[in-house]
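S.K.: Sequence and predicted structure, then a few things I'm wondering about:
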Amino acid sequence: MEEIVREENLTFIEDSGRGYRRVVASPKPISIVEKDAIEALLVKDITVITAGGGGIPVVENNGQLKGVEAVIDKDFASALLAAEINADYLFILTGVEQVAIHFGTPTQQNLIEMTVEDALRYMEEGYFPKGSMGPKIEAAFLFLQKGGKNVIITSIDKLQAALAGKTGTRVVLNTKKAVDDKENLVTA
């Protein structure tokens, strides 16, 4: 193994006591190759499950797609796809019912709604780390910046309650622009 790592110039890191994992680039996606096919299926009212694990990263070279050694974050891929198909909502499903500041402490504060400005401030204060909630919050920004209207972050078992406005965390451009339209839903 060590010989392969050395010869192939591979990098591995210890992964929180779970062993080692290979480190590769993690660029943000710039387009979704299958967007037209996904839209065609949606027009026919077919439920589409896509962008799981972020998808397979490719680059275009002389009109040909070529796979590259990288990892595409599923939240960024889902946010970009939702924006490209003009979805009104993006649901980011995660392991917690609501986004929180002071997470895991006696002063934990669950957030029902936050504006992009609030979220940016919380990120600067270190509440949303890169290996945890940070990418989900950044994906929410991406979707909203590209014209999306509303993002809800919650756990899968609380999705129905979040749709009804009873839980989850809504991320909005500002509180006056929150939309209550339940069409064009995309779930990450």
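M.R.: Received it, and whenever you're ready, just let me know what you need.

S.K.: CA only for contacts and neighbour counts going forward, please
M.R.: OK.

S.K.: Now for the spatially most central residue of the chain, which secondary structure element holds it?
M.R.: Taking Cα atoms, centre = their mean, the centroid of the chain lies closest to Asp75, which sits 1.5 Å from it. Using DSSP states H and E, Asp75 sits in helix 74-84.

S.K.: Contacts for that helix, please.
M.R.: Contact with helix 74-84 is made by 28-32, 35, 50-55, 89-90, 92, 135-136, 138-140, 142-143, 146-148, 186-188, as judged by Cα atoms under 8 Å, 6 or more residues apart in numbering.

S.K.: let's see it at 7 Å
M.R.: Contact with helix 74-84 is made by 28-29, 32, 51-54, 90, 135-136, 139-140, 142-143, 146-148, 186, 188, as judged by Cα atoms under 7 Å, 6 or more residues apart in numbering.

S.K.: Also stretch 149-162?
M.R.: 88-99, 140, 167-172, 178-179.

S.K.: what about the helices in the protein?
M.R.: 2-8, 35-43, 74-84, 116-124, 134-145, 159-163 (DSSP state H).

S.K.: packing partners for the fourth one?
M.R.: Applying 3 or more Cα pairs under 7 Å, 6 or more residues apart in numbering; DSSP states H and E, we find helix 116-124 packed against no helix or strand.

S.K.: Direction-wise, compare that helix with helix 134-145 and give the angle.
M.R.: Interaxial angle, helix 116-124 versus helix 134-145 (axes from the mean of the first three to the mean of the last three Cα atoms, to 10 degrees): 160 degrees.

S.K.: Please tell me how far helix 116-124 is from the chain's geometric centre.
M.R.: 17 Å (Cα atoms, centre = their mean, to the nearest Å).

S.K.: Enumerate the positions of it that are buried.
M.R.: Val116, Ala119, Leu120, Tyr122, Met123 (16 or more other Cα atoms under 10 Å).

S.K.: try it against this one:
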Amino acid sequence: MRIVLALGGNALLRRGERADAATQLRNVAAAADQIAEVAAQHQILLVHGNGPQVGLLAEESERDPTLERGYPLDTLVAETQGMIGYWLAQSIGRRLPGTPVAALVTQVRVDPDLGPPVKPIGPYYPPVEAERLTRERGWTFSDERYGMRRVVPSPRPVEVVELPVITRLMSDGCVVIAGGGGGAPVTGDLTGVEGVVDKDLVAALLAERVQADLLAILTDVPYVFSGYGTPTQRPILRTSPGELAAGDFAAGSMRPKIEAVCGFTRNTGRTAVIGALSEMTTVLRGDSGTWVT
């Protein structure tokens, strides 16, 4: 079976953990144990998140006094693809000797209409600092609970530039890591775009294009819940795209995942699931997670 696995940011950095390399490598090793078990039986394409990592790099770049301006976001996304892809390829390769593993720096052509800035990145700033950065750099900020936070456009993915290479590698039996952090966003002529693409939407796009049998979005909750956080909260076990899309889900967390699985199932007639990364093998056996058919 051909499976696209979308790993949430908690694959590398769990809530409250420091962004040290050693911490992230331990988390990668735990995920790789399960990935290798699945990859021993199926064709696998991995798409990973990069929210904490790209935010850290953006902050470091902007604070570097030797630079006139910080590095653009498309470049930082590419940087994190290299770093995280390297970690995953190493860890999976150790567990699957003889199986080729390739991590690709992936470009994603996006909708020319980038849309409004909605994706929060980087640290929180005091209002005075946010006002200064707005004047000097033209940044946009949102007022959140812990301070002002930079928000950037999150354009819709249209095409994965390296798709032919990804398809060929998968057909040759390679475990492929691609589309990390949603891919580096580019225009039609491959000019970088200042934005961050949603990685779950890219995973769904790739799953369609490589004709995957299953799209599995793995995160830090075991199910999609209706009435999440209320006394009437209940897990959704089996559902259809129409039923799931009609629910009320948070725009910044679960909603993109809902959109990704519903779109994949509608467009292909194939199955998708949202479940816990820590229970990956259980989810893929059909014993856990929210299944969309």
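M.R.: Right, received. Where do you want to start? Computed from a predicted model, the values in this text were never measured in an experiment.

S.K.: List the TM-score for the superposed pair.
M.R.: Scored by TM-score structural alignment, normalised by the length of the first structure, the superposition of the two chains gives a TM-score of 0.81; 164 aligned residues with a Cα RMSD of 1.6 Å.

S.K.: hey, which helix is longest across the second structure?
M.R.: helix 73-95.

S.K.: what stretch of the first structure does the helix or strand just after it fall on?
M.R.: Downstream of helix 73-95 of the second structure, the next assigned helix or strand under DSSP H and E is strand 101-103. On the first structure, no counterpart of strand 101-103 of the second structure exists by TM-score structural alignment.

S.K.: next one: strand 101-103 of the second structure to chain centre, how far?
M.R.: On Cα atoms, centre = their mean, the centre of strand 101-103 of the second structure falls 17 Å from that of its chain.

S.K.: outside of it, which residues touch it?
M.R.: Gly85, Tyr86, Ala89, Gly93, Cys174, Val175, Val176, Ile177, Ala178.

S.K.: what residue of the first structure takes the place of the last one?
M.R.: If I follow you right, that is Ala178 of the second structure. Checking TM-score structural alignment: Ala178 of the second structure goes with Thr50.

S.K.: burial measure for that match, as a count.
M.R.: A total of 17 residues lie near Thr50 of the first structure under the criterion other Cα atoms under 10 Å.

S.K.: Contacts only, for Arg2 of the second structure.
M.R.: His42, Gln43, Ile44, Ala212, Asp213, Leu214.

S.K.: Show me what the fourth one lines up with in the first structure.
M.R.: By that I understand Ala212 of the second structure. In the first structure, Ala212 of the second structure lands on Ala87 (TM-score structural alignment).

S.K.: what's the answer for Phe225 of the second structure, then?
M.R.: Under TM-score structural alignment, Phe225 of the second structure pairs with Ala100 in the first structure.

S.K.: now do Arg137 of the second structure
M.R.: Using TM-score structural alignment, Arg137 of the second structure sits opposite Glu8 in the first structure.

S.K.: Return the distance of its match relative to Gly19 of the first structure.
M.R.: Going from Glu8 of the first structure to Gly19 of the first structure by Cα to Cα, to the nearest Å gives 20 Å.

S.K.: cool, and Ala87 of the first structure?
M.R.: 39 Å.

S.K.: Those two: which has the busier surroundings?
M.R.: Here Ala87 of the first structure and Gly19 are set side by side on neighbour count (other Cα under 10 Å), and the busier one is Ala87, at 20 against 9.

S.K.: can you count the residues close to the counterpart of Val151 of the first structure in the second structure?
M.R.: Using TM-score structural alignment, the equivalent of Val151 of the first structure in the second structure is Ala272. Using other Cα under 10 Å, Ala272 of the second structure has 28 other residues around it.

S.K.: The one 5 residues further on now?
M.R.: Neighbours of Leu277 of the second structure under the rule other Cα under 10 Å: 26.

S.K.: Ala21 of the second structure too?
M.R.: Neighbours of Ala21 of the second structure (other Cα under 10 Å): 12.

S.K.: go on, the one 10 residues further on?
M.R.: Counted with other Cα under 10 Å, the burial measure for Ala31 of the second structure works out to 22 neighbours.

S.K.: Name all residues that make contact with the residue found closest to Val110 of the second structure once you drop the neighbours it is linked to in the chain.
M.R.: Among residues not flanking Val110 of the second structure along the chain, Pro157 sits closest, at 4.5 Å (Cα to Cα, 6 or more residues apart in numbering). Each residue near Pro157 of the second structure by Cα under 7 Å, 6+ apart is listed here: Val108, Arg109, Val110, Asp111, Val197, Val202.

S.K.: same deal with Thr187 of the first structure?
M.R.: Taking Cα under 7 Å, 6+ apart, one finds Leu90, Phe91, Ile92 in contact with Thr187 of the first structure.

S.K.: ok, Val96 of the first structure to Ser132 of the first structure distance?
M.R.: 11 Å.

S.K.: for Met114 of the first structure, same thing?
M.R.: 18 Å.

S.K.: repeat for Lys166 of the first structure
M.R.: Lys166 of the first structure is 24 Å from Ser132 of the first structure, by Cα to Cα.

S.K.: ok, Met114 and Ser132 of the first structure, which is more surrounded?
M.R.: The neighbour comparison of Met114 of the first structure against Ser132 (other Cα under 10 Å) goes to Met114, with 18 against 11.

S.K.: Which residue in the second structure aligns with the more buried one?
M.R.: So Met114 of the first structure corresponds to Thr239, using TM-score structural alignment.

S.K.: Quick check, that match in contact with Trp291.
M.R.: Yes. Here Thr239 of the second structure reaches Trp291: they are 6.3 Å apart, a contact under Cα atoms under 7 Å.

S.K.: now the lengthiest strand in the second structure: which residue numbers in the first structure?
M.R.: Of all the segments assigned as strand in the second structure under DSSP state E, the longest by residue count is strand 117-125. On the first structure, no counterpart of strand 117-125 of the second structure exists by TM-score structural alignment.

S.K.: Fine, thanks again, bye for now.
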